[in-house]
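> quick check, what structure comes out for this input:
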Amino acid sequence: MSYNYLPLDKSPLNFQQIKNLLEYDQLVSITFDAHEKITRCREYLDEKLEKTGELFYGINTGFGFLQNVKIDKAQLQELQENLLRSHACGVGEEVPKDIVKLMIAFKIKSLTYGNSGVQIDTVKRLMEMYNNDVLPVIYTQGSLGASGDLAPLAHLCLPLIGSGEVNHEGKRYDPKDIYKKFKWQNIELKSKEGLALINGTQFMSAYGLHNLIEADRLLEWADMIAAISFDAFDCSTEPLHEKIHSLRSHKGQVNTAASLRAILKRSEIAAQKKEQVQDPYSFRCIPQVHGASKDTFEYVLRIFMKEVNSVTDNPTIFPEDDLILNGGNFHGQPLALALDFLSIAMSEIGSISERRIYQLISGQHNLPMFLVKNSGLHSGFMIPQYTAAALVSENKQLCTPASVDSISSSNNQEDHVSMGATAATKCKRIINNVEKILAIELLTALQALEFRKPLKSSPVIEKLATEFRKEVSFNDADRVLHNDIMKAIEFLRSNSFD
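Here you go, the predicted model:
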């Protein structure tokens, strides 16, 4: 088996596999076991419809409030194609490429359990699309996160029937042109397939996992940058002592204190005697605040890994038990609540970061006002703090929970919705803002650190500072700091701790 493929079947995926899928640009495939399960389920459904005149929701009936409208056998393909077309009502910004890729991968994964009734050709085409960089154009707005992510998933699957739009190798195409290039034929959807494709939580799940991947990276950076600020502000290391954290042993708190101790090890600045008895909370309580966000991250990650390893369409089919059951696995409530929690946790990382920026430019602890030698003539780092404060305030507004909202749809058939899709896209905006705030703190902290010379910080921090100075020089006179901030953001993206 090639390591460039991620095999998909009923075996649970883990977080590292999902990170690798994107980082190493892996392809996807299904296993022989998954192929057999998909085929067996489809055969069962075909036999069931042939032998009985029974009504099965969405298979030979209308959808939502139209659940009791019987559809003639000759019209079942048209029914499923109409479903995709009618539900493709997305608006707003385009979903980013990596999230589209995760949506396809997670949809394939969900179908491999053999409980959805799709034909194997449909799954193969999704794989072909993924592996050949044929990515549907999907929009961020339109899902209530209740009957699954109906609108986004309809846009995801329109290309199966030669409709919608796709991006391929950086250009926009009509799927018909792509089908000619690859000599593909449109998929002729069978009963239940359209519903299986658009019922599901793959939009929320893909956004959630992408948010978690970014949060994981930024939580590591948050400790590193906080440690730089800690030394730049000439803080006492006493609050990092392991004895303190053993008395309140939250995992994230204990690990954060240990992380900062390791980063600051052998720092000449940290070792020198301090004038102050205690430091502000934004420094003294880094383990408690960062740690709480890390614990939240772990909780949310468990929810999302459970979700991507689940079947979330409706109805679900159990060939071995001769059952076709209607339910609500597509409802995004677990994800909506978790996404709102992650939003709050990551917003707090940005909030405490901005407070450290503020302290660093305040002229305390023998640092010059606004970290510039001739303040007054030069504004120095006065306004980057404004930018960070604006981002923090925006995040506070974005943290209003989406999950407490609901609005009725489908003529009151779908009378409680999760708003998980809104929670997902809001969470991404928050995390993007946190990255900018941390970049500003990094820029500010390394500027402040220069004023501690000739004392040196730890080897770890000095090495990072040397690398950063290759991209951004010390600021000894006013210049356009937008450029420095953008370089700092890119520095966070292009460097890791692996």
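> could you use CA atoms for every contact and neighbour count after this?
Fine.
> for the stretch 1-150 of the chain, which segments count as helices?
Secondary structure of the stretch 1-150 of the chain by DSSP state H, counting those that start in this stretch: the helices cover 15-23, 32-51, 76-87, 97-111, 120-131, 150-157.
> so what's the residue nearest in space to the middle of the chain up against?
By C-alpha atoms, centre = their mean, the chain has its centre lying nearest to N211, at 1.9 Å. By C-alpha atoms under 8 Å, 6 or more residues apart in numbering, the residues touching N211 are 427-428, 431.
> most neighbours among these, which one?
When neighbours are taken as other C-alpha atoms under 10 Å, the top entry among these is C427 (27 neighbours).
> nearest residue to it other than its sequence neighbours?
Leaving out its chain neighbours, the residue that sits closest to C427 by C-alpha to C-alpha, 6 or more residues apart in numbering is S343, at 5.0 Å.
> and if you look at F468?
Sequence neighbours aside, F491 is the residue nearest to F468 in space, at 7.3 Å (criterion: C-alpha to C-alpha, 6+ apart).
> the contacts of N211 into TSV, with extra columns for distance to R479 and secondary structure?
Output for those, formatted as TSV (distance: C-alpha to C-alpha, whole Å; DSSP: H, G, I helix; E, B strand; the rest coil):
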residue	distance to R479	secondary structure
C427	33	helix
K428	31	helix
I431	28	helix
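> to compare against the first, here's the next sequence to fold:
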Amino acid sequence: MEHSRIVIDGTGLDCGLVARAARTDVMIAISPAGLDRARAAAETARAVAAERPVYGRTTGVGANRMVNVEWEDADAHGLRLLRSHAAGAGPLVAPEIVRAMLTVRLNQLAAGGSGVDPGVLQPLADALNLGLLPPVPVYGAIGTGDLTALASTALCLLGERAWLGGVDDGPARGPGFRLRSSDALAFISSNAATLGEAALAAADLRTLVAASTAVAALSLLAVRGSEEPYVPAVHDACPHPGQQEVAAAMRALLAFDHPAPGRIQDPYGYRAFPQVHGPALEAARYAEGVVTREINARAENPLVDVAGRTVWHNGNFHTAYVGLALDAARAALFQTMALSAARLGTLTEPSFTGLYPFQAATEASSGIMILEYVAHSALADVRRLATPAALGSAVLSRGVEEHAGFSTQAARATTDALAAYRIGLGCELVAAVRALRLQGRAPAGGPLKDGYDLAAQVLDERVEDRPLDADIAAAADLLPRLAELIGEPDPAP
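Take a look at the predicted model:
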């Protein structure tokens, strides 16, 4: 992949590429192989539909699956389907999530399982390259298909609904394509919006999990914590892979610093960090693997089987794997964020830092007192959002569709939880760097020193009482750069 160009081929998309497509100025192109797969699937779908009933092509949808579409009504059926399903509600989702949706759907179509006319691929790529987006409201999906979002996209292609992204982000004329009526259901039967948001969340989760280790190491230095909890013998005795990786990462970060520990045994925020952060690392990695598998899957219903010259009606539209993986990731995220808040508490204590209470300029000043309130406010949101979305279900369409995993809500909750986590971790970073500065200390070398120097360049060094909101924002913005410096731990053998 060129740095400024992403080639969509139906097989090679990952969460990082989705994030690049959604958040940066890159050109989206379609590979010839992807076009060939889409073309072959379209030809197969038309041939099979001419011989036997195919859901959504020759029949109604949902509870209307048993109703055949008469040939004289075939041209109008698909348009009615799109109009009736473009009925989302609520505020519009963030533009980056819509861009991620278009990127994922483009890749799915190039995978060659939908049977949609391949002519639609270039207009979708053009919309991305022109910065045009369909309007996608928040409410409308439950994890079994982003029907409302993609129906809205289809109406934009048909010219019945305006693209967003014109002058002042208002309505705009954009690329058009006349979807065949028989392709209407095949185009919208996808979880591309849910998966797009899940891909962004998975990429951000990996970044924040890596940055967390660096912040914890800075806090450990600031409180003169013990390195004993990270020695190999401890983790060989309880060999969970994530735990071992986190301990190894802490050893690597602290390799240049071996101050005498301030106490025989530290609080859990330091002593149990590998045991609590390890599950978060593993959950993040698992979630990213699940999402990557899904965005490259031919998860279409019906699935067009080119090799078998047939179609298969199936349940691959159900994203239970994605929802459950994200639910687990949020639970693990809450656990490790609780330790971050606990470490922040030690950074306000003179017995840990050797400074005035709250690292204040004087004994009566407030210093960083408010950071604890901010961090616990953010932690409360992560705790609220950790409730598993999969605990809900639904029975829809006259009882025919009798289950939902709510992966859409799991993705949205993960997006919001990560935003709160960034704030809490940013508070800890502010406190750790300030403590080391006031102590006249800094990491001695290696990537931890690089990370400290980066933070010290950006974070205000003044210690008199003043608003700290800009400090928190700056620290939160630094976290991706810290993650780049530190890197993700290598998997344990």
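> about what we covered before: any idea what the residue nearest to C427 of the first structure aligns with in the second structure?
S343 of the first structure maps onto R330 in the second structure, with residues paired by TM-score structural alignment.
> surely that match is in contact with T414?
Yes: between R330 of the second structure and T414 there is a contact under C-alpha atoms under 8 Å: 6.3 Å.
> give me the common contacts of those two.
L385.
> before we move on, the earlier item: what's the residue nearest to F468 of the first structure aligned with over in the second structure?
So F491 of the first structure corresponds to L478, using TM-score structural alignment.
> surely its match forms part of a helix?
Yes: L478 of the second structure forms part of a helix when assessed by DSSP: H, G, I helix; E, B strand; the rest coil.
> quick one: neighbours of it, just the number.
Residues near L478 of the second structure, counting by other C-alpha under 10 Å: 20.
> touching, it and A455? I think so.
Yes: proximity of L478 of the second structure to A455 meets the contact threshold set by C-alpha under 8 Å, at 7.2 Å.
> in the stretch 251-400 of the first structure, which spans are strands?
With DSSP state E, counting those that start in this stretch as the criterion, the stretch 251-400 of the first structure has strands at 316-318, 323-325.
> buried deepest among those strands, which one?
strand 316-318 (a mean of 19; mean count of other C-alpha atoms under 10 Å).
> what do we get in the second structure for E94 of the first structure?
Counting by TM-score structural alignment, E94 of the first structure lines up with L92 in the second structure.
> and the gap between its match and T24 of the second structure?
Distance check for L92 of the second structure against T24 of the second structure: by C-alpha to C-alpha, to the nearest Å, it reads 20 Å.
> who has more neighbours, these two?
L92 (14 against 11).
> count the residues that sit near G60 of the second structure.
Residues near G60 of the second structure, counting by other C-alpha under 10 Å: 19.
> just to revisit the earlier point, tell me which of the strands of the stretch 251-400 of the first structure sits nearest to D415 of the first structure.
Evaluated with C-alpha to C-alpha, those place strand 323-325 nearest to D415 of the first structure, the distance being 20.3 Å.
> the closest one aligns to what range in the second structure?
The aligned range for strand 323-325 of the first structure is 310-312, by TM-score structural alignment.
> thought L124 of the second structure was touching A100?
No: between L124 of the second structure and A100 there is no contact, the gap being 11.9 Å when judged by C-alpha under 8 Å.
> neighbour count: these two, which is higher?
Each of L124 of the second structure and A100 has its neighbours counted (other C-alpha under 10 Å); A100 has more, 29 against 25.
> how far away is the residue nearest to the more buried one when sequence neighbours are not counted from F177 of the second structure?
The shortest distance from A100 of the second structure to any non-neighbouring residue, by C-alpha to C-alpha, 6+ apart, is to G196 (4.5 Å). Using C-alpha to C-alpha, we find G196 of the second structure at a distance of 23 Å from F177 of the second structure.
> pick out whichever of these two has more residues nearby.
A count of neighbours by other C-alpha under 10 Å puts G196 above the other of G196 of the second structure and F177, at 28 against 18.
> residue in the first structure paired with that one?
Using TM-score structural alignment, the equivalent of G196 of the second structure in the first structure is A206.
> does R266 of the first structure touch K456 like I think?
No: if you go by C-alpha under 8 Å, R266 of the first structure and K456 don't touch, sitting 9.2 Å apart.
> any common contacting residues for the two?
Residues touching both R266 of the first structure and K456 (C-alpha under 8 Å, 6+ apart): there are none.
> hang on, isn't V434 of the first structure packed against I349?
Yes: using C-alpha under 8 Å, V434 of the first structure is in contact with I349, at 7.1 Å.
> any idea what L153 of the first structure aligns with in the second structure?
Counting by TM-score structural alignment, L153 of the first structure lines up with L150 in the second structure.
> can I assume D465 of the second structure sits in a helix?
No: applying three-state DSSP, one finds D465 of the second structure to be coil, outside a helix.
> which residues touch it?
By C-alpha under 8 Å, 6+ apart, the neighbours of D465 of the second structure are 360-361, 365-367.
> E354 of the first structure versus the residue opposite it in the first structure once aligned, what's the distance?
Counting by TM-score structural alignment, D465 of the second structure lines up with D478 in the first structure. Plainly put, D478 of the first structure is 21 Å away from E354 of the first structure if you go by C-alpha to C-alpha.
> and Q141 of the first structure, by the same measure?
As judged by C-alpha to C-alpha, Q141 of the first structure and E354 of the first structure stand 30 Å apart.
> also S267 of the first structure?
From S267 of the first structure to E354 of the first structure the distance is 24 Å (C-alpha to C-alpha).
> between these two, which one's more packed in?
Using other C-alpha under 10 Å, the more surrounded residue of S267 of the first structure and E354 is E354, with 27 against 18.
> quick one, helices of the stretch 151-300 of the first structure?
Under DSSP H, counting those that start in this stretch, the stretch 151-300 of the first structure gives helices at 175-182, 193-198, 202-232, 242-246, 251-264, 268-271, 281-284, 286-308.
> so what corresponds to T103 of the second structure in the first structure?
Under the alignment defined by TM-score structural alignment, T103 of the second structure is paired with A105 of the first structure.
> measure how buried that match is and give me the count.
By other C-alpha under 10 Å, neighbour count at A105 of the first structure equals 24.
> ok, the one 10 residues further on next?
Counted with other C-alpha under 10 Å, the neighbours of N115 of the first structure add up to 24.
> how about it: what's its closest non-neighbour residue?
I317 (4.7 Å).
> okay, the match of L153 of the first structure and N191 of the second structure: tell me how far apart.
For L150 of the second structure relative to N191 of the second structure (C-alpha to C-alpha), the value is 9 Å.
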